[in-house]
Each structure stands twice: as structure tokens, then as C-alpha cells.
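S.K.: pasting the sequence and the predicted model now:
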Amino acid sequence: MTTPFSSLEDYIALPRVESLALSPDGRKAVLTVATLSTDRTSFDRALWEIEADGEGVPRRLTRSAKGESGAAFTGSGDVLFVSGRADASAAEAPDAPQLWLLPSRGGEARCLTRLAGGVSSIAATALDGETVVISADLLPSSRSIEEDAAARKRRTDASITAVFHESYPVRYWDHDLGPGVPHLLALETPGGDELPEVRDSVETGRSADESRGVYPSHLTSPRDLTPTPRRSADTAGQALTPDGRTLIASLRVAEKRSGRFVLVAIDVASGERTSLFDEPGVHVESPVISRDGRRLAFLRAPFHTADAPADQEIWVADIDGGDARRIATDWDRWPSSLVFDRDGTNIIATADHDGRGPIFRLPLDGSAPEQLTTDDFAYTHVAVDASSGDLVALRSSWTRPPHPVRVRADGEVFLLATPAGAPAPLGSITEVATTADDGARVRGWLLLPDGASAETPAPLLLWIHGGPLNSWNAWSWRWNPQLALAKGYAVLLPDPALSTGYGLDFIARGWNAWGAAPYTDLLAITDEAVRRDDIDEDRTAAMGGSFGGYMANWVAGHTDRFRAIVSHASLWALDQFIGTTDNSEFWQTVFTPRGLTENSPHHFVRDIVTPLLVVHGDRDYRVPVGESLRLWSELAEHHADDDGTTPHRFLLFPDENHWVLKPQHAVVWYETVFAFLDQHVHDRAWSRPAQLG
């Protein structure tokens, strides 16, 4: 059977639903959909509208060369988004993404900002008003958006790219920080009214205001809610009260090399700030506000230590911070999202749970939490329909990519229309579980290719998830087992110690001891899988990325049971990693010096006998490329033949980051991985992917 999973080129061309936003009246939802560009080297994003009751067909709202993202609604139902598209009302405009508005009553989208450094994201919108808060970077010395524009022009004219840092960190995940620092800016949207006519200067090609160095008068000048913030406007969530008068924000307070997040209330009109919750050694994050504006909910997360992981607590309080109390005190899960229900009597939360990502209802009165959805899916982007109390969300699983659904109060789920139809999945999926030596239940998903049987058992790929605080429970476009099934492989997706969704004690089993229970759990559940007569226990391989790459390296140094191992974006020498990653203090906090030494894979390089495919992106700042460079050097030092030949391979992407995101690079990644696996698992001749030259 030919499917999009049979061809990598067809696979990357599948449209992808990335986010969902629900209109204030609950009638419409807007999806951000990514599609392959015409030259097949990137993804273009557009906004699509669907009916939230399941009727009608999807309708495309936007179309531009630069694409659109970050959709949100104003209180009147206009659609906001961020885009780098050209502004037809300006003869000359900054080449940077801006905030746009698409009127609910129809008409062309119009640009609402003209910031020299652009708009980073839509931070919050008011449920009953036209206030929007955006995140945007300004240069540290800029006291206004006009000064920022002038300073940026001076840098550009002089071809200056240097960045001067006064605090740690200097990088984050996949990008360098600076030269700008984040600010939160507020403005009022026009609410569907026509904008004044713009008269351009004939002499300069710019608006008359801009010619004088003044922000264009036909645009509402954003108000800076976080002046001179250094990096204190880095946030861990924010929300506007329904009337748009107060912003509740989780702002970063710098502390030596790290910091903590505190909860503040900012008066949108004056910028006056009131501290609500600020505790040493505690993050206060992810604020949400009830629909009547009277209550807020948030996460209280004490810092982890090397002794044990800390819990994530859900708290509610009055909007001014009074009457604060914890809810769901016996609920041993870590929330991934929070929102108040329509009546404000429950918190609707999502969380990893037993290999899934269901929706939970958490009563404010102290009653026991209730699992609302019980299917095998993971839910994200959960929004509440104000008219009915139903929920609208995206959900996905290992057999179906993200798609919009409606969830009734009783948990019944209805599919909504989508412009990104899902191809039929291959093979079958089942759960496997085993009992570890300490009595813990270790489970995972096993995907089997069509035709796997006792007569024709399938080779097995053990895929190890990243994180490590993570769970294999949702569709991934980057690590997609459907592509392996199309090649005839079975894929095991286990959740070993340190995985989320099984309680704090399960995480603690691997704390400060990555090479202990996480490793033995992986071998135990692999043993369980290969006991099946439809799995070929003599043809197995292991793969992992990030923490999964760390574990792939650890596996390579401690067992020869696998025929091949793929180590992507991996940690190799923990002492080196901690000093070069973008968040050093965290890793020094969760490991003891002894734990770092005992759990570092590089100490076991001499014991490696299994061929490794090492993969890394040069722009990976979370796990810097130096980890794989050192791994590659030490593999050659200890295992290369006299003539320099080696069974190991190294695939380097100079312009990719932690994930390898460009479509054709993803194709090269899969082609190389499957060629390497075929060589060692199937004893086929090595076939170098054509695009590698």
C-alpha cells in the first residue's frame, strides 16, 4: 500500500495544524496551518477558520509570502496575528514581523504596528475589550520606540552585529540573545473601524511622521509596560483581565546565573506594578484569569534540588492575590496548561498521564480531580466555549497528527473540520508494560508494521524520548514512527524512569542517576517487547535525541545487544556540557558532583562496540555541538583502524538547531538514519544518501 509515509518527499508535504484559537463567542476557531513552500525548502503558514460546532467547511483567511502565525481574537471578534508580510499602507516599512488585524466583518488585514525590531508574539488579549499586549524587543539603551528605530538604523548602516552582554545567559535553545531585550507593550485595537488615510512623503517614500522620526500618527503608539527591563520581561505566561485594564504576568527576576519567576499585576494605563507572589526558591508561572475577572490561577513550582524533583502545585487566588490556596493537593501530575471553565468553579487542565495527555477537571472547592477525556490522545490549545461550556482543542496521538475537536461536559469528543486531513496510519499500535526490579510499572507504546507475524517477525527500533521530563504521548513530525513502519520496522516508545505522567516518585527513581533506573527500565521493556513472536529479537537498534541521545550513548557504553545506535543532539561529557549549555545553573542544581561523574557516558567510550550514527546541528545551544564533536573525536581515538576507517558515522547540519527543522534536511536526516539502520540491522551494503554528495 502506497501512503504519504512511503515517500519522505510526500511526507514532508503533508499540511500541519500547529495551533488553535477560539473566538470570544465560541462560534469560530482559527487554525494556524503549515504547508510546504513551492521550493520545498521551508514551511509557509496561513490562518484558516472553522466552525466550532462541527458544521461547514474550513475557510482560508490569509495568504502571503511571509506567512502568518500567533493568531488570537480581540473582544469584538477581530483576528490578530503576527506576520512579516508587506504593509501596503507604507511606502517604506521595517523588514520585521508586525501585529496585524483581520476585521471580523470582512475586509483586508491591516497592520497595527511599525516597530523597527518587529513584534515577537501576541502576549495577551482582553476577553471583553480591544486591548492587546504584545512582546517586542527594544535595544537596551532605547527609552522609546522612536529611539529604538534610530539606534537600529545606526547599527544597520554601520553593519554592526556585535552584542554586548551584561548578564547570563547569552543564548537560548536555538538563537543568540540580543541585541534587543524583551518588552511587553500594550495598545488598543481599532475594533473594526476604518483607519485614517495615510499620506506618504514624496521626498522620502516614508510617512510624514516617520520622516520626522515620529511613530506614525495613524497607528496607536504602543505603551511600554516594562520600561528598562534588562531581561526581566522574559515571561512564564501572562493574562489580561477581561476588561483589559490589568495584566497579570509571570516576570523573571535575575539571580546570578539564573533567576526565578514572580507574579505581578501591571496597570495597563499607568504601568504601575504590584507584586502578587514572590518567593525565593520558587517559580510562580502560567497565570490564567476567570471569565468574570475575579480570580486567577497559577502554578507554584519550587526549585528542583539534587536530592529530589519538586512538585508543581496549582493555586488559585482573588485577582488581587488575596485568599490564595492550593487545589488538587493529592493530584500527582504536572499540568501542561490551565484555563478556568465557563462558570469559574473548576480549572480545566491538561497533563501527561499514563502515556496519554488527557483533559482534567479540577474543582475549586477541593473535590477530587476528574479525568474528562479517556481516549489514547494528548490534548493541547484547550479553549472554553463561553456559550455552552464545551471545550475546543487540538488532539493527537501516534496514529493521528493534531486535529481540532469539541469536547462536551461529559467527555464525549466530536471531530471538527480541518484543512489538514490525516492520512490513514500504518500497522497497529498496542501497549506493552513490564515490572522493574524495584516493583515500578514501566510501560510504552509498541507500533507494529503491517505483516508482522511469527512467520515474518519485524526488526525492532527502540526510540528513547528527550526531556528527560517528558512522555511519548503525542504525534511528532520530527520523530515519526509511521515512517519506520513503512520500512518494515517495529517501533518501541517507552516511558522509563524520569518520564512524566506517572507521578513524582516515578520521576525520582532516575533523579541524579540517569544511568541507573532509566537505563535498566529501557532494557527491561525491550526484553518484554522481544518476547513477542512478531518481533525479531536478533535485529534490534536504539535511537534517541537530546536526553534520548544521552541515553543512546549510555546504552552504547553498557551493552552490545543492539546492532546499531543513533545518537542525535546528545549529551556526552556532562562536565563539559554544564559549562556550555544555555542554562548551566539548572544542571548543576539537579546533579551532585558525584552524580555528574558517575552518569557521564564519556567515561565508557572504550566499551563501545556497537556502530553509532552521531547527528548534531551546529546551532544547537541547549546541547552544544561540542558534545558530538568530542564524542566523534573519542570514538576515533579508541575505535578507528590504523587507516582511519571506522564503523561509526557523523551527520552534521551547520545551519540547524536542536531539532533539524528544514524540510529537505529532515529528508536527509531520515534517509541517513534508515541507510545506517539497513546496513547494520539488515546487513545491507552501505548506500550513501544521494543528497550528501
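M.R.: Received the coordinates, thanks.

S.K.: going by C-alpha atoms from here, please, whenever you check contacts or count neighbours.
M.R.: Fine.

S.K.: so how far is the one helix or strand residue 296 maps to off the chain centroid?
M.R.: Assigned by DSSP states H and E, residue 296 falls within strand 295-302. Centroid separation for strand 295-302 versus its chain: 21 Å, with Cα atoms, centre = their mean, to the nearest Å.

S.K.: which helices and strands sit right next to the helix or strand just after it?
M.R.: Going down the chain from strand 295-302, the next helix or strand is strand 313-318, by DSSP H and E. Under the contact criterion of 3 or more Cα pairs under 8 Å, 6 or more residues apart in numbering; DSSP states H and E, strand 313-318 touches strand 295-302, strand 325-327.

S.K.: quick one: contacts of strand 313-318?
M.R.: With Cα atoms under 8 Å, 6 or more residues apart in numbering as the test, strand 313-318 has contacts from 294-301, 323-329, 334, 364.

S.K.: still on that earlier bit, return the most buried member of the helices and strands packed on strand 313-318.
M.R.: Among the helices and strands packed on strand 313-318, strand 295-302 has the highest mean neighbour count (mean count of other Cα atoms under 10 Å), at a mean of 22.

S.K.: that one vs strand 313-318, what angle?
M.R.: 150 degrees (axes from the mean of the first three to the mean of the last three Cα atoms, to 10 degrees).

S.K.: dropping in the other structure now:
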Amino acid sequence: MTQDSSAPTPRTPFDDLDDYIGLGRLGGLALSGDGRRLVTTVQSLDAERTGYVSALWEVDPAGELPARRLTRSAKGEAAAVFSASGDLLFTSARPDPESSGKDEPKAALWSLPAAGGEARVLATAPGGLGGILAARDADTVSVAASVLPSADGLEADAALRETRDDRKVNAIWHTGYPVRHWDHDLGPDAPRRFVLGTDEVAEGERADLHQLTGPGPQLVEHGAALSPDGATLVTTWAVADPGAARREILVAIDTATGERRTLVDDPDAEIGSPKVSPDGRWVAYVTSTITTPTDPPVVRAGLVALDGSGAPEVLADDWDRWPGSLTWLPSSDGLLVTADDDGRGPVFLLTFDGGPGEGPVTVERVTADDAVLTDVCVAPDASAVYALRSSYAAPAEPVRVDLAAFVASGPAGEREPVPAVVLPSPAAAPELPGSLTEVETVAADGARVRAWLALPAGASPSDPAPLLLWIHGGPLGSWNAWSWRWNPWLMVARGYAVLLPDPALSTGYGQEFVRRGWGAWGDAPFTDLMAITDAAEARDDVDASRTAAMGGSFGGYMANWVAGHTDRFRAIVTHASLWALDGFGPTTDHAYYWGREMTPEMNEAHSPHRFVGDIRTPMLVIHGDKDYRVPIGEGLRLWRELLADSGLPAADDGTTVHRFLYFPDENHWILTPQHAKVWYAGVLAFLAEHVLEVPDGEGDRVLPDVLG
């Protein structure tokens, strides 16, 4: 993907942080059962510019009409799903017209009639509702609601919550592990599944939610699907494993009786993302093997009969890519699969040569775009695929892919991918302040390493751009899709070239590429990063004398490792980073994952803190106090040891070239709009001082503009 223009680049939203945070952001896609309506969600700034509020917009599947807004409230709407009758279901905490208004409203289940008219509330729960699932052929809907453990129903849950509030009690009594997840505490309530019939809810009434599952943590972060007839709920189900660990199995629950039976229970794998076939006979799912210190995960698609007959099977075991999402074809004879692939994320077609459960399968790439496609929906006649497409050239936008033309272009295995067509979007793609190209090199062990490179418009041999190496998190991931949290174009607008590499451990390059860095984070991932940086610096439009490195999460770990192993960069920014692996492992929110992946010896060999004395590069440390994935102790210890023990310590009077940007109320990600401005302003000021050589202290004087 190379975009270039010799014309001067006009002013873009990336030139001003206020303009940037005000850009609309798309997420999610829902297609009606008849294929005539397509709905997405758009986030935009609230009136105070301190938060984002979401609204539902309709997109024309034919691409002829402009997008139109469907909902509008201060609380916003999300999680759009079409019912069998064509009504649009969604969740919102907007005030219920029928309520007394005594309490702050929780997210309720709303319905916007297909025939037109005002939206109405279908169901409520004391702790709020979410996780909407709608049967394709029946007016059956399932929702999730978090309920306190001793409550036998929603009425009892309401009374218990009121008692806790009145007594100012927020303590949580745990009987198992984990107790936290990413950015929030688990408990005291936990999700339960409920079911309702939308045809039974009269105007002005509320649905009687029928409880399908009881108390316990088995549905925390679960994935679920309804059979087309609404008779069966298929869901992941957490079970305990030795060593305070857990894994996900797959169960089927009768929506009339609540009877539960196990479909897939593999002691060596985690199960996720179930999808029931349109004919109601099969369940496709994603299976990921449980890791060990010597074996990375193997991620594959799986298939099992919904009635429980026959053993589960792995699909396309010889396909060297990891499926991310699965979508059935309307005929139930194939699946649309998304997967990371060489810095992209195409849609693939998996077809059963002899029907589901019969014989081998064929996998073909459907989409030709240099982009990632998500939220895949397929037309009821299989003529088209609808999805959200994003890349580092554009944020998410709705697209249509001509699936019928692809299938008709030749026999299976010989068809050429087709490009997607952009549909009129509720949020137009912003102008970019530069161009996007690719860089690649060969590592010392012969592996190919590639990256995206975002270049400012004015970069040339006569005016080369300073270089920022951005290291992705994960580590099992890829720089392949637009990011609002780590957006390179804000840096490009200030004249930087931004390198976005996929080193060892990155996805989309095959199992062996992941294995190269497994259990040895400081080895191949580091040498890959240095090799691809060398390749970028060899360009005549890049200034190799002015460089910096940045990373967050695993990328922050790598930034710390880089700091202790080379002084080639003028500055390093480390966000939400792992510093001392022996302390990180037991305190992260899901410590059993870490215990599976790293032995104590691996921790010791690859812990960045051991090399603090070799750090001679100014560092900006960023951390949020509510980060449970990489606890704040990592940032605090890093900060203290930088000042006391690094090769660039604080002076005797306490002054230092290092900086610490701390967010008391943010987590692993910096999400609120004004804090995002602080994050970018702080990073840009720090880099300007060390890379662009503005006067000493100039960076610190920039921050009062955003900090007050």
C-alpha cells in the first residue's frame, strides 16, 4: 500500500489535538435478516468534550443513499442487533419514560420498531443489561445481566443492591480466581443469561426475563450465540483448572428448561467465539491451545454438532493462519473467516468439500484490500459481504464485498481476491498529513521482517524526517489496523516518520514466526526491531541521526529492553510497561497465563530491570493507576530505578532528564478525550526536546496548556 503526492498537504485534523479527538469513530455492524438494513455505531464527543457518546446510524447496503442517524440521546446507544421481525434492538442507559427517575438509569434493552415510531424499553435489570442475542427465525432474545451471588432473581438482586448502597458497602468476597480483569474489579456480581420473547411484550410493559444460568463466575467475559429457532443458547463456560487457573469450554443450554449439556471440553485448549449454523445443525468456534513455556498457542477453527453427536473436529489444521472471527454462509456449507495476514486482515472463505463434518476443507482469500476487515455480515442470498474496513490509511468505514462475483470467478482454489467497495459512511475518512508505504528486511536468522512506514508529506532526501520506532503490544498482534489510542498520523503531522514493525511473536506470518520469539522476548523480537529500524534508516527520506522509540504494554516492555541494550535512540517512551518480570507475573490480573508462558529462568533472563545500569537514554514513563493487566507497581519501580540506578540517574539536586506521566483514573489505555490530549501533548513535548532539539525545558512548558 503506497500513497504518494507531490502536492502540498493541506491542513488535516491531525494538526490539532482538539480536531483529532473530535473525529467520529465507527464500531460494530448489524445486518437485518432480509439484508435490506445495515446499522453501525458512531462515537462522538459529548457537549463538554470530556467523554464520548455513541449513536446508531443506518448505512445503505446498496451504497446509493447517505447514512442517516437513527438514535439520539445524552447517554448514547450501542450493541445493535436485529430481531427476527426486523425491529432494531439495542442497549442504552437513556432515561426510561415509564420509570420514576429516582435512580441513575442502567443500560436497558430497547427496541426501535421496523415499522417506524419511537423506541421503547423491552427489559431492565438492576445491574443493567448487555450481550444481546436475537434468534434469526424466532422472536427469542437472550441478554446478560450481572446479578449478586445470593440473589435468586432480579427482584432480590435489586433489594440487595439497595442495601449495599444504603450501607456504603463495596467490599467483595472472593472464593476463586481471578479477581480483576484489564481495568475493572470482578464481583461482587457476575453475569447470568436470561431469555425473553419479544412478541410477548405488550406496549408499555416490560419483559419477564427467564433466567437460564445461576450464580458463579462461569460467564465472566463469555461468548455466546443463539440457534436460529431460539431453542438453544450456545455459550463459553469457564471452568477451574489446577494452579488457580481457568479455561473455557463450550456448552448448550435449552432456553425453555435451562438444561445444560457440554459440547466441547478440551483440557488442552480454550474455546471461544461460538457461531450456530443457519440450518441449526452445527456450531463453529475458535480453539486455542493452552500454552507452555516451550509451546506458543495454536489457534484454529473448530466444528461440533449442536445435538452433541460425534466428536468435535479441527478445521483447516494445515492453514498457517489464526482465525479471528467466524461467520456462516446462509447455506451452512462454509464459513467466512477473518485472520491476520502479512500486515493485513482479509476475509477468507472456508468451504467444506463434502459438507460440514464431511471430508477436507478449502481456504481461499476473498478480499484484496490492504486492510483489516471486521464485523463481517453476509447477505441472506450470499451475494455480498458487509464489513468494517480499516488500515493505517483510514479508520473504520463500512464496505461491501461482491461475494457472488468471487465465487463465480472460478473453481475453488483458483479464484482471485476482490476489492471491497466503500459505502457512504456516517464518519468520512480524514485527510492524512502524509503517505503510507512498506519496509521489509531479512533478520539474521533469515526470517523476513516487515513494517508499515508513515511518512510526512515533505520528507525527501533534502529534508529527511526524524524517525519514531513504534512497537506494538500483545505481543501476539500486528500493526495492521487503525488505532485511535496510538495514532501515528499525529506524529507525522509534526514531521516524524513513524515505523510500525511486526517483529517475532507478531501474528499473520505463520506459527514459526511466533515460535521464534516464544519464551525469549529479549532475543528475536529485539533483533528484528533493530534490523527493520536499520532498513528504515537506510532510506534517503529518513534522518538516521534523529530517532526515538516508543511502545505500550508488551511494546513498553520492548521499549524498556531497547533502552537497556542500545543507546542508538535519542529518547524512549514506555507506556503501561513490564519492567521486573518476577514482580509482574504474580500481580497481573490473570497470573496463570503468565505462569504457563514463562519459567522463572525465562523471567530472569529477559527482565528489563536487570539492565537498568545500562540505560543512557532519556525516558518518558507513562502509567495509569487502574491498570490491572500491567499493575502500577511496574511503572513505580521503573521510575524509581531510573532515577537511582540507571546509567543516566537524577542529579544530586534531584533534577532529571527522565519524565513520568501518571494518570490516577486511567487504566491500561488512556481513554477519556482530554486525557488523550495530555498523553499526545506530553509525548510530543518530550520527543521534541530530545529529537527535534528544542531548548532544554521547552517540553515541560508545553504541558500547562493541557494540564492547567
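M.R.: Looks like it came in fine. Bear in mind that the values here come from a model prediction, so they are computed numbers and not experimental data.

S.K.: please state their TM-score.
M.R.: Once superposed, the chains reach a TM-score of 0.95 (TM-score structural alignment, normalised by the length of structure 1), with 669 aligned residues with a Cα RMSD of 1.3 Å.

S.K.: thinking again about what came up before, corresponding residues in structure 2 for the strand holding residue 296 of structure 1?
M.R.: Residues 282-289 of structure 2 are the counterpart of strand 295-302 of structure 1, counting by TM-score structural alignment.

S.K.: over to stretch 79-88 of structure 1?
M.R.: By TM-score structural alignment, stretch 79-88 of structure 1 lines up with residues 88-97 in structure 2.

S.K.: what's next to the matching stretch, contact-wise?
M.R.: Outside stretch 88-97 of structure 2, the residues that reach it (Cα under 8 Å, 6+ apart) are 73-83, 101, 105-114, 121, 129-130, 132.

S.K.: switch the cut-off to 6 Å
M.R.: 75, 77-82, 105-112 (Cα atoms under 6 Å, 6 or more residues apart in numbering).

S.K.: end-to-end on that stretch?
M.R.: With Cα to Cα, to the nearest Å as the measure, the ends of stretch 88-97 of structure 2 fall 19 Å from one another.

S.K.: how far away is the equivalent of residue 385 of structure 1 over in structure 2 from residue 397 of structure 2?
M.R.: Aligning on TM-score structural alignment places residue 385 of structure 1 opposite residue 379 in structure 2. Using Cα to Cα, one obtains 18 Å as the distance from residue 379 of structure 2 to residue 397 of structure 2.

S.K.: same question, residue 503 of structure 2
M.R.: Residue 503 of structure 2 is 28 Å from residue 397 of structure 2, by Cα to Cα.

S.K.: out of these two, which sits in the more crowded spot?
M.R.: The residue with more neighbours, out of residue 503 of structure 2 and residue 397, is residue 503; 32 against 23, by other Cα atoms under 10 Å.

S.K.: just tell me what that one corresponds to in structure 1.
M.R.: Aligned partner of residue 503 of structure 2 by TM-score structural alignment: residue 496.

S.K.: residues in contact with that match?
M.R.: Counting by Cα under 6 Å, 6+ apart, the residues that residue 496 of structure 1 touches are 518, 521.

S.K.: same thing with residue 557 of structure 1?
M.R.: By Cα under 6 Å, 6+ apart, the residues touching residue 557 of structure 1 are 604, 607, 608.

S.K.: what residue of structure 2 matches up with it?
M.R.: Residue 557 of structure 1 maps onto residue 564 in structure 2, by TM-score structural alignment.

S.K.: for PyMOL, write the select line for the buried members of the contacts of stretch 88-97 of structure 2.
M.R.: Remark: buried members of the contacts of stretch 88-97 of structure 2, expressed as a PyMOL selection using 16 or more other Cα atoms under 10 Å:
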select buried, resi 75+77+78+79+80+81+82+105+106+107+108+109+110+111+112
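
S.K.: which ones among the contacts of stretch 88-97 of structure 2 map onto strands?
M.R.: If you go by DSSP state E, the contacts of stretch 88-97 of structure 2 have 78, 79, 80, 81, 82, 108, 109, 110, 111, 112 in strands.

S.K.: good, we can wrap up now.
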